[in-house]
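K.L.:
sharing a model that was predicted from the sequence below.
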Amino acid sequence: MEVKEKLVKSTELKSEILKQLYLEKSLSCAEMSALFNKSIPIITKTINELIKEGFVIEVGYAPSSGGRRPLMYAVKPDAMYLMAIAMDQLSTRIAIVDLNNNPVTEIETVEMILNANPTALAQLITYIDNHILKSGITKDSLLGIGIGMPGFVSVKDGKNYSYLDTHGAKLTDYIAQATGLRTYIDNDSSIIALAEQRFGIAKSLKEVMVINLGWGIGLGMIVNGDIFRGYSGFAGEFSHIPLFEDGALCICGKQGCLEAEASMLVVVKKAIEGIKHGRLSTLHSFIEDPLKLMGDAIFEAANNGDQFVIELLSDAGYKIGKALSILIHIMNPQTIVLSGRGAKAGKIMMAPIQQALNKYCIPRLAANTELLISDLGFDGEIIGAAALVMENFDNEQLVINTKRLNMDKPQEIKH
């Protein structure tokens, strides 16, 4: 084998090891040997090189199982950083995280309307640059930017066909050229499904439907252990299932869509309208605030027993359950996970969802589908955006960062 070919294969193994250590937190040489089908001496040699290069550290011994305890290895958290961006229709959250997905900057939330906003892309790039500047972290310490965003997002094309118009250019290329950082995008619901699959309640599960309860109602699909995007990349438009005759007009231009009847945005608007018409609620003082603040307050009010808000969330939950019954009949999933912003109200919505499933689902199908509330919740999109960068980690980035770590002293992070 040629020397160059050996170096390429060695670098490929290193990048794959780093990816797995990122996902699994820690592994032994024996576990990595089985995982990559490589001999223990090859794995040990590669791990020692990664330790010397500053990417991997020893983290102690595994718990005793009766024999000799294996030494465990983990990725060095501050060897590289990831920029994670979580967008919705009204606001954007930005953070830089380490390789343990722990924020090393405060998660910054900026108000930014996406719909009919021709300046949104320029605003986003400004926010990215400003966040990096305030962090004190140099761009060559960042592996890249992962962005979850609403709309018709094509991972293959690198475009969002709903928002952030680039006049035909790839959105990923546009942001990468403007910031100097590799950029990866995905639909917000698929990003959340990725987070649940890699770090959340869906880890190791093969057939999972992840419901993103946000301002809309998104769907991330895990089919046979992979994120499923469909033929054109737009699978999972759960919000626009037409369920209600003569229902409210949806932003897509059709009537009766699930989103127009049961999304968190609809719940907020119904709360405001109800309070203005005399309904008693602890939210009375919030009705003149921006929608985002009202949305945040709704979950707190519900969990504090506000009967009007509970009524609204229960109604939304029942309608979502009706839509889920269709999903169960078509996909027959092992698990449905309630995630996203609305997971905060998951316990309240669970009962009406289950009531609708009991009414509309064939019992044999419904009985075999487990309904769970995400542990990641609102953090899921940030975690998924970071994971998206690592999913695309490759040999070139490893070589670049190896050179940087060899040249630079450990960097002090400014908070």
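P.N.:
Yes, it's here.
K.L.:
going forward, measure contacts between C-alpha atoms and count neighbours the same way
P.N.:
Fine.
K.L.:
what's the spacing between the nearest residue to residue 38 once chain neighbours are set aside and residue 226?
P.N.:
Nearest in space to residue 38, with sequence neighbours left out and distances taken as C-alpha to C-alpha, 6 or more residues apart in numbering, is residue 32 at 7.9 Å. As judged by C-alpha to C-alpha, to the nearest Å, residue 32 and residue 226 stand 21 Å apart.
K.L.:
here comes the other one, which I'd like you to weigh against the first:
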Amino acid sequence: MTASVKKYHQLRTDVIKHLYYSKMLTLTELSHLTHKSLPLITNVVNDLVEDGYILEHGLAPSTGGRRALTFLLNQDKQRYIVAVAMDQLVTQVVIYDLLNHARTEPELFKLPLKEGPAITQTLIKFLKDYISRSGIPIEQILGVGIGMPGFVNAAEGINHSFFKVEGERSLNKHLIKELGLPVFIDNDSSMIALSELKFGAGKNLKDVMVVNIGWGIGLGMIINGSLFRGHSGYAGEFSHIPLSQSNKLCSCGKRGCLEVDTSLLVLVERAKTQIAEGVSSSLEQLFLDDSKLHGDHFLEAAKAGDPLAVSILADAAFLIGKGLATLIHIINPELIVLGGRGALAGKMMMAPIQQAIHEFCIPRLAEQTEIRVSELNADSGLLGAATLVIENCNFN
């Protein structure tokens, strides 16, 4: 394949990506986004229309002159993405089409990542079964995107924290071999940040921090409009900023980490301890229900105004705000998004977070940073996983 043909194929892929993120665009808009001439973009779009990837949608709203024709991706092209969003206890999966419409019923199953090497085979078995039950032929699936906790080196396909593979250094290669599909893995907090950048509060912004509030406290970093990974790919370990005044041992093996006072697991245990000491709370009954994770019960109770849950959450949120003040001093972001599982009670956390920022952050910097709760909620991890596939595949 000549260099010019490769460039043309890459441009086809770039056009599809822009339509995937923007839903509907004109030829002029595509020319601007790709930095390519209008005649070249017209040829590429015409080819993609002929191949069935793109549809003419109609005329754009009038801006005073001749109305331009708009284009969007063809949801009937029969190309699909398996999106997998994992946290330390639960895994979600869904299959999207190119318009991010769910083509299968999303499923959630409990998969505690600390259970050891067997979890790799458990995940593979579940994904094989889910794909098989979908009825979608393998050849129509573009790939599998997986956002997972841990120290993930996306370039090498290795998770240094979980999913050890016997005889194979790369988890990515092992999954490709087992599933018979392209597979891409990345850190869960990075994927949540990617979804906010492409579809959420961070769209069209340059410098955004996305806090993943869950069983730990992760961070996805958008710097100059792109996902920032750091030198070795492990940037954003917000959980391990040494802000705790306790002597509790963190999962990383160190003491004093933010996580030991702010993770949902810790907040649940703190609530159970106070209930055992006689504090009255609706959580006492909620925790008897094992059909849902106790962390979800805790967040729902806080959202409903349970005094114990609100108090415990406020203490944790203040400490998170203290950590965010540090980030604001270092990064000077335009926006901080509160995302992940904890976004369910995000509005409850805003006041103590803002209080901590006012107390610990230089006003000139704090005033320049907006803080918002994610509107993507539970979909953010899945959308990020789907985007991971789009970013890494070719449409030729």
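P.N.:
Okay, I see it. Keep in mind that what you see is a predicted model, and the values were worked out from it rather than measured.
K.L.:
TM-score for these two?
P.N.:
Comparison of the two superposed chains (TM-score structural alignment, normalised by the length of the second structure) gives a TM-score of 0.96, and 394 aligned residues with a C-alpha RMSD of 1.6 Å.
K.L.:
okay, residue 32 and residue 226 of the first structure: which has more neighbours?
P.N.:
Counted by other C-alpha atoms under 10 Å, residue 32 of the first structure and residue 226 do not tie: residue 32 has more neighbours, with 19 against 15.
K.L.:
what's the spacing between the aligned partner of that one in the second structure and residue 240 of the second structure?
P.N.:
Counting by TM-score structural alignment, residue 32 of the first structure lines up with residue 30 in the second structure. Relative to residue 240 of the second structure, residue 30 of the second structure is positioned 42 Å away (criterion: C-alpha to C-alpha).
K.L.:
quick one: the helices in the second structure?
P.N.:
Ranges of helices within the second structure are 3-22, 27-34, 38-50, 118-134, 171-179, 188-199, 259-262, 264-276, 283-286, 294-303, 307-331, 346-360, 363-366, 379-392, based on DSSP state H.
K.L.:
I'd guessed residue 228 of the second structure sits against residue 221; true?
P.N.:
Yes. Under the criterion of C-alpha atoms under 8 Å, residue 228 of the second structure makes contact with residue 221 at 5.4 Å.
K.L.:
compare those two (neighbour count), which wins?
P.N.:
Ranked by neighbour count (other C-alpha under 10 Å), residue 228 of the second structure and residue 221 place residue 221 first, with 27 against 18.
K.L.:
how close does that one sit to residue 360 of the second structure?
P.N.:
Taken as C-alpha to C-alpha, the span from residue 221 of the second structure to residue 360 of the second structure is 21 Å.
K.L.:
any idea how far the residue nearest to residue 332 of the second structure when sequence neighbours are not counted is from residue 203 of the second structure?
P.N.:
Excluding its sequence neighbours, the residue lying closest to residue 332 of the second structure (C-alpha to C-alpha, 6+ apart) is residue 365, at 6.7 Å. Separation of residue 365 of the second structure from residue 203 of the second structure (C-alpha to C-alpha): 22 Å.
K.L.:
with residue 95 of the second structure instead?
P.N.:
From residue 95 of the second structure over to residue 203 of the second structure (counting by C-alpha to C-alpha), the distance is 23 Å.
K.L.:
so which of the two has more stuff around it?
P.N.:
The neighbour count for residue 95 of the second structure versus residue 203, taken as other C-alpha under 10 Å, is higher for residue 95 (25 against 15).
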